[in-house]
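Enquirer: no FASTA, just this:
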């Protein structure tokens, strides 16, 4: 993966405490633009983390965390449902790290890894129609809007990027 400061790292077991802190600290911030993960997610976080690592080991998903020099998670960038040379991209950046270009840099790095390390040829992404910041990240990183979609009952936009 290309070097990035903060560092983009493939998800590991030892990321669990910092990742849980990231999700808790940013829960309300994320819920403003994406559906809330729900209390069960936090109550069963260790089981969920282990399940993600097991899923990643199959090659069907590739999970990444953006980690600062103190080991705090500042963001996540994930590739899920990898099959047939394609995967779905998802990402979230901490509220206190937003607006610094970290999402753009992290998405660019994962796009490079998707092609070189994971053998993918295409990435898909979607965002709600009112999430201009996420749309800007996708456009800056080479994604093209393809369709209008509905995301949990809200209007959204689907994007695609050929690698």
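Expert: That came in fine, so what should we check first? Quick caveat: nothing in here was measured; it's all calculated off a predicted structure.

Enquirer: only C-alpha atoms for contact and neighbour calcs from this point on.
Expert: Noted.

Enquirer: hey, where'd the helices end up in the chain?
Expert: Secondary structure of the chain (DSSP state H): helices located at 16-25, 27-31, 39-43, 45-57, 102-116, 132-140.

Enquirer: for those, which one sits closest to residue 73?
Expert: When the helices of the chain are compared by Cα to Cα, helix 16-25 sits nearest residue 73, at 5.7 Å.

Enquirer: residues contacting that closest one, please?
Expert: 42, 45-46, 49, 65, 71-75, 94 (Cα atoms under 8 Å, 6 or more residues apart in numbering).

Enquirer: got the angle for it vs helix 45-57?
Expert: Comparing the axes of helix 16-25 and helix 45-57 via axes from the mean of the first three to the mean of the last three Cα atoms, to 10 degrees yields an angle of 110 degrees.

Enquirer: put this beside the first:
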């Protein structure tokens, strides 16, 4: 069963606090935090701010970029400690407390909960917020440890893997998940790879229709689906169908090879009325040099005959053909599969060859141009 990330947030916070505690007697306000342009004190404050904002957005299902919060670590109030050790111990307690807030928001959020996050698709689900919180804690604890002379630091590898497989879907995994995450965030070198100079999280894309949500499948969910799991979705009886599991396997292989383009991967079709998954739809890969991309889909048998495939394909085709890098969509259908032929015809696909003619693979080809 896929984790939603609450336990991992707790573990990441505990790991970071244990790392930093040996340096609580230092003046964190006067020590630069490794590669960032902040002091260790300012970096710790940044961790706290992100944990609070992520928790509040997810708990409140915030849809706006504007969150009227003003958060700071205040050591000027009456009776505040003046000793560096007491101040820094208090900071670690605040990091622990705000980490617990994010964990609580993750554990109580329903599966379909989403809230605002800017990059790149304007929202994230509970796993996305967990991954972002873990990344903020681990990466900035590493920055502080760098400045305080506490390196090397090796957090549990599965925490870095959680982050990579949720919000770095285009990054080819390496044998060391932590070093790969440090590289992806511009903090370390990896043999044979140029260090990135710009980077951001990539939460999964979701496309809405009247009755459905097309939810982009992360590498973590794809691996689970291809191995016989649910991918974190609540499927109707008979789902996921064989084609969805095969497509998930394609996504998992592309991710391992470092060629996965998440927006041109697999989407699970989820009914909005009851949050039940009914099928899968997506691309066989990114568009080629001519701007052509191939699409495929299937539904669980109990979901067929309701127009779900037509509704979802219209949305996916409209999204794809509105892009500059897609000029046409391509699909192949078995000659005897008249329901599938009806779906793509309703969406506007037309036969590539003469009526009744099939290719060498025994399939009929259809195309939809932008």
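Expert: All right, it came through fine. Here the structure is a predicted model, which is why all the values come from computation and not from measurement.

Enquirer: got a TM-score for the two of them?
Expert: Laid over one another, the chains give 0.71 as their TM-score (TM-score structural alignment, normalised by the length of structure 1), with 147 aligned residues with a Cα RMSD of 3.4 Å.

Enquirer: what's the PyMOL syntax to select whichever of the contacts of helix 16-25 of structure 1 are buried?
Expert: Filtering those down to the buried ones (16 or more other Cα atoms under 10 Å) takes a single PyMOL command:
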select buried, resi 45+49+65+72+73+74+75+94
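
Enquirer: out of the helices of structure 1, which one sits most buried?
Expert: helix 102-116 (a mean of 20; mean count of other Cα atoms under 10 Å).

Enquirer: quick check: it compared with structure 2, mean distance?
Expert: Helix 102-116 of structure 1 differs from its equivalent in structure 2 by a mean of 0.8 Å after superposition (mean Cα distance after the TM-score superposition for structure 1).

Enquirer: how about the longest helix seen in structure 2, which residues of structure 1 does it hit?
Expert: Ordering each helix of structure 2 by length in residues (DSSP H) puts helix 84-108 first. For helix 84-108 of structure 2, there is no aligned range in structure 1, judged by TM-score structural alignment.

Enquirer: what's the closest of the contacts of helix 16-25 of structure 1 to residue 163 of structure 1?
Expert: Minimum distance to residue 163 of structure 1 across the contacts of helix 16-25 of structure 1 is 21.3 Å, recorded for residue 65 (Cα to Cα).

Enquirer: structure 2: which residue goes with that closest one?
Expert: So, by TM-score structural alignment, residue 65 of structure 1 is matched to residue 268.

Enquirer: the residue nearest to that match when sequence neighbours are not counted: what's it in contact with?
Expert: What sits nearest to residue 268 of structure 2 in space, not counting adjacent residues and going by Cα to Cα, 6 or more residues apart in numbering, is residue 280, at 4.4 Å. By Cα under 8 Å, 6+ apart, residue 280 of structure 2 lies in contact with 240, 243-244, 266-269, 297-299.

Enquirer: picking up where we left off before, the match of residue 65 of structure 1 against residue 276, yeah?
Expert: No - the pair residue 268 of structure 2 / residue 276 is not scored as a contact, 10.0 Å apart, by Cα atoms under 8 Å.

Enquirer: next one: residue 325 of structure 2 relative to residue 266 of structure 2, how far apart?
Expert: Using Cα to Cα, to the nearest Å, one obtains 18 Å as the distance from residue 325 of structure 2 to residue 266 of structure 2.

Enquirer: between the two, which is the more surrounded one?
Expert: Using other Cα atoms under 10 Å, the more surrounded residue of residue 325 of structure 2 and residue 266 is residue 266, with 30 against 16.

Enquirer: what separation do you get for the more buried one and residue 51 of structure 2?
Expert: Applying Cα to Cα, the value for residue 266 of structure 2 to residue 51 of structure 2 is 30 Å.

Enquirer: could you do residue 157 of structure 2 as well?
Expert: From residue 157 of structure 2 to residue 51 of structure 2 the distance is 21 Å (Cα to Cα).

Enquirer: these two: who's more crowded?
Expert: Set side by side, residue 157 of structure 2 and residue 51 show more neighbours around residue 51, with 28 against 12, by other Cα under 10 Å.

Enquirer: element containing that one?
Expert: With elements taken from DSSP states H and E, the one containing residue 51 of structure 2 is helix 40-60.

Enquirer: quick one: that helix aligns where in structure 1?
Expert: Under TM-score structural alignment, helix 40-60 of structure 2 has no counterpart anywhere in structure 1.

Enquirer: pull out the buried residues from that helix.
Expert: For helix 40-60 of structure 2, by 16+ other Cα under 10 Å, it's 40-59.

Enquirer: so how far is that helix off the chain centroid?
Expert: Relative to the centre of its chain, helix 40-60 of structure 2 is centred 19 Å away, using Cα atoms, centre = their mean, to the nearest Å.

Enquirer: can you check stretch 144-152 of structure 1 too?
Expert: A distance of 17 Å separates the centroid of the chain from that of stretch 144-152 of structure 1, by Cα atoms, centre = their mean.

Enquirer: other SSEs contacting the helix holding residue 51 of structure 2?
Expert: Helices and strands touching helix 40-60 of structure 2, by 3 or more Cα pairs under 8 Å, 6 or more residues apart in numbering; DSSP states H and E, are helix 84-108, strand 114-115, helix 126-148.
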